[in-house]
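[1] sequence first, then the predicted structure, then my questions.
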Amino acid sequence: MFTETGQTNNELRDFVTQERKKSLSDREWKFRLAGYGYDVRKSSDCLKLVTLRHKVELCDLPLDRPEAS
């Protein structure tokens, strides 16, 4: 499935994961994503990546923080 920006869910997950690895905290990570027009909403079993402008759900994200490389 393609999103409004033409990216697939896997491409979005990879991008968001890389941004999370660069961030020192979840707060910084969410701030970085907001700069790209995205927000993260917590669901009962996962996180949801949504657009800031229209609140459209784009993909699910894992709850756990990836290992920094």
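    Noted; the coordinates are in hand. Since we're looking at a predicted model, the values are computed, not measured.
[2] please make it C-alpha for all contacts and neighbour counts, starting now.
    Will do.
[3] neighbours of residue 18, how many?
    15 (other C-alpha atoms under 10 Å).
[4] can you give me the strands for the protein?
    Assigned by DSSP state E, the chain shows strands spanning 38-42, 47-51, 57-61.
[5] for comparison:
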Amino acid sequence: MSIVIKQDAFVTDEVMQIVARERAVALSAREWKHRLAGYGYSIRDTDDGKHLLETLPHHVTLCELPEELFN
């Protein structure tokens, strides 16, 4: 199954600022995912170890998240 990523550079940058800010204030990955859901986003982990940011509730993939957000 191939993953189609819908990208608009400006929107992706704006969303990534939200994602990074919320990660910085979240005490755990679980809290972070909950906070992102409040903005209408979810994180999907793939079989090959990637983390994809998706919209809720339609699960449209926006971008791949950098690994440093998970460390």
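    Structure's in. What do you need? If you're wondering where the values come from, they're calculated on a predicted model, not measured in any experiment.
[6] TM-score for these two?
    For these two chains in superposition, a TM-score of 0.76 is obtained (TM-score structural alignment, normalised by the length of structure 1); 64 aligned residues with a C-alpha RMSD of 2.2 Å.
[7] sorry, back to before: could you dump the strands of structure 1 to JSON lines with mean neighbour count?
    Rendered in JSON lines, the data for the strands of structure 1 read as follows (neighbours: other C-alpha atoms under 10 Å):
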{"stretch": "strand 38-42", "mean neighbour count": "18"}
{"stretch": "strand 47-51", "mean neighbour count": "19"}
{"stretch": "strand 57-61", "mean neighbour count": "18"}
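[8] so which of the ones you listed gets nearest residue 7 of structure 1?
    Distance to residue 7 of structure 1, taken as C-alpha to C-alpha, is lowest for strand 57-61 among the strands of structure 1, at 9.8 Å.
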